[in-house]
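Enquirer: Build the 3D model from these lines:
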Amino acid sequence: MSQVTRRAAIFGGLSTLAACGGKFITYDGPQVTRVEVQKSARRMYLLHHDRVLKAYRVQLGFTAAGPKQFEGDGKTPEGRYHIDRRNPNSAFYLSIGIDYPNAADRAFAAAQGKKPGGDIFIHGWGDKRRGRSNDWTAGCIAVKNREMKTVYAMVQNGTPIDIYA
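Expert: From the prediction side, this is the model:
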């Protein structure tokens, strides 16, 4: 490998690391023991027991009223769920998954002859500029990308999330 090629490879690798480095942060504060979402207030709280560590304005499913029941209804679920996965390569910047549907959600949808849907996440806005006043997701909970960076660092898999009407 020539000296020029080697330098180009090293520079390219360092550039890639620098670009990725800005997306992830570390958090060493109190553990987030629960996430709470108040749909009517468009607010999400990261809590350590009863103490609010962070509060965010959120955007929800494009049909915000009522709980998610069926695939494609555009609603955000309501009830107790858990964070169950992470996606560092999300089309919406970063995302953490919510374990919707649970057994009751699947049973209700099946009784209606429909599918419950799935792939519900807390995620960023992605690469589009969005106004704060409009709900636009397909049932997910969205925060600004810079806020999602903090949420991604603070909220661990297994954390309960309570979503209220």
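
Enquirer: going forward, measure contacts and count neighbours with C-alpha atoms only.
Expert: Will do.

Enquirer: so Arg6 sits in a strand?
Expert: No. When classified by DSSP: H, G, I helix; E, B strand; the rest coil, Arg6 is found to be helix rather than part of a strand.

Enquirer: burial of it, as a residue count?
Expert: 11 (other Cα atoms under 10 Å).

Enquirer: Now for Gly117: which residues touch it?
Expert: Gly117 sits next to 69-72, 101 when contact means Cα atoms under 8 Å, 6 or more residues apart in numbering.

Enquirer: Second chain to compare with the first, below:
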Amino acid sequence: MLKRAAILLSVGLALALGLEFSQFLRVTPALAAQNEQATRILIEKGARQLTLERDGQVLARYAVALGSDPIGQKQGEGDGRTPEGVYAVDFKHPRSRYHLALRISYPDRQARETALRAGVSPGGDIMIHGIRNGLGWLAGLHRNRDWTDGCIAVTNAEIREIWSRVPYGTRVEIRP
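Expert: The predicted structure is shown next:
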């Protein structure tokens, strides 16, 4: 019995490690043709929707999950809120714990000043990302509730599409 438990534990650990480290074998999507690239990402928190636009024309729409306490402006680190405002994609993280991730430029100066006055950290590393590595099989089920720490989550297939259509510096507007 003990031997069987040890074997099962070993197999489970090997699978878990394999899933976590398999991200190093991931091939990042190539950037789409210029006319298919977004010039703006609009995130509407109330509608739980992310829209990719190019010069005012809708390229694609995606349903999203948000921070665990999404209503209102982010006040500080750990509050579970997704920030509101105008930002930009400032980093593309190909080895994220959440499949692929696009970091937005939060906190801006105003958020840092507000947090400083309140005596808290503004937080950071707000991303548009896929599902946690190893849980991609959840696909759209992740949208049944808001679960991130303040990020915007889509499926792994969707983040691959978004990644290919969003160059560095793309404007990100997050509305209530």
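
Enquirer: And the TM-score between these chains?
Expert: Overlay of the two chains. TM-score (TM-score structural alignment, normalised by the length of structure 1): 0.84; 147 aligned residues with a Cα RMSD of 1.5 Å.

Enquirer: re the thing from before, closest one to His82 of structure 1 out of the contacts of Gly117 of structure 1, please.
Expert: The closest of the contacts of Gly117 of structure 1 to His82 of structure 1 turns out to be Pro101 (Cα to Cα; 10.6 Å).

Enquirer: Quick check: the closest one vs Gly29 of structure 1, distance?
Expert: Distance check for Pro101 of structure 1 against Gly29 of structure 1: by Cα to Cα, to the nearest Å, it reads 31 Å.

Enquirer: same question, Ser15 of structure 1
Expert: 30 Å.

Enquirer: Which of the two has more residues huddled nearby?
Expert: Ser15 (12 against 9).

Enquirer: so which helix or strand takes in the more buried one?
Expert: helix 3-21 (DSSP states H and E).

Enquirer: Could you tell me where the helix or strand just after that helix falls in structure 2?
Expert: Remark: after helix 3-21 of structure 1, the chain's next helix or strand is strand 34-38, criterion DSSP H and E. Counting by TM-score structural alignment, strand 34-38 of structure 1 pairs with residues 40-44 of structure 2.

Enquirer: who touches the counterpart of Gln73 of structure 2 in structure 1 in this structure?
Expert: Counting by TM-score structural alignment, Gln73 of structure 2 corresponds to Pro67 in structure 1. Counting by Cα under 8 Å, 6+ apart, Pro67 of structure 1 touches 75-78, 165.

Enquirer: do Asp127 of structure 1 as well
Expert: Taking Cα under 8 Å, 6+ apart, one finds 92-93 in contact with Asp127 of structure 1.

Enquirer: any idea how far Ser90 of structure 1 is from it?
Expert: 11 Å.

Enquirer: Can you verify my assumption that Glu77 of structure 2 contacts Gly124?
Expert: Yes. Here Glu77 of structure 2 reaches Gly124: they are 7.3 Å apart, a contact under Cα atoms under 8 Å.

Enquirer: Those two: which is more packed in?
Expert: Gly124 (18 against 15).

Enquirer: how about that one, what's its partner in structure 1?
Expert: Checking TM-score structural alignment: Gly124 of structure 2 goes with Gly118.

Enquirer: Helix or strand for its match, just tell me which one.
Expert: Here Gly118 of structure 1 sits in a region with no helix or strand, counting by DSSP H and E.

Enquirer: residue ranges for the helices of structure 1, please.
Expert: Using DSSP state H, the helices of structure 1 run over 3-21, 103-111, 145-154.

Enquirer: how about a markdown table for the ones you listed, with distance to Tyr45 of structure 1 added?
Expert: As requested, these are exported to a markdown table (distance: least, Cα to Cα, whole Å):
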| stretch | distance to Tyr45 of structure 1 |
| --- | --- |
| helix 3-21 | 26 |
| helix 103-111 | 24 |
| helix 145-154 | 10 |
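
Enquirer: what sits against Ile104 of structure 2?
Expert: If you count contacts by Cα under 8 Å, 6+ apart, Ile104 of structure 2 has them with 87-91, 125-128, 172.

Enquirer: before we move on, back to that, would you format the contacts of Pro67 of structure 1 as CSV with neighbour count and distance to Ala9 of structure 1 included?
Expert: Shown next, in CSV, are the contacts of Pro67 of structure 1 (neighbours: other Cα atoms under 10 Å; distance: Cα to Cα, whole Å):
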residue, neighbour count, distance to Ala9 of structure 1
Lys75, 22, 47
Thr76, 28, 45
Pro77, 29, 47
Glu78, 19, 49
Ala165, 16, 52
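
Enquirer: counterpart of Gly12 of structure 2 in structure 1?
Expert: Gly12 of structure 2 maps onto nothing in structure 1, by TM-score structural alignment.

Enquirer: Many thanks, I have nothing further to ask.
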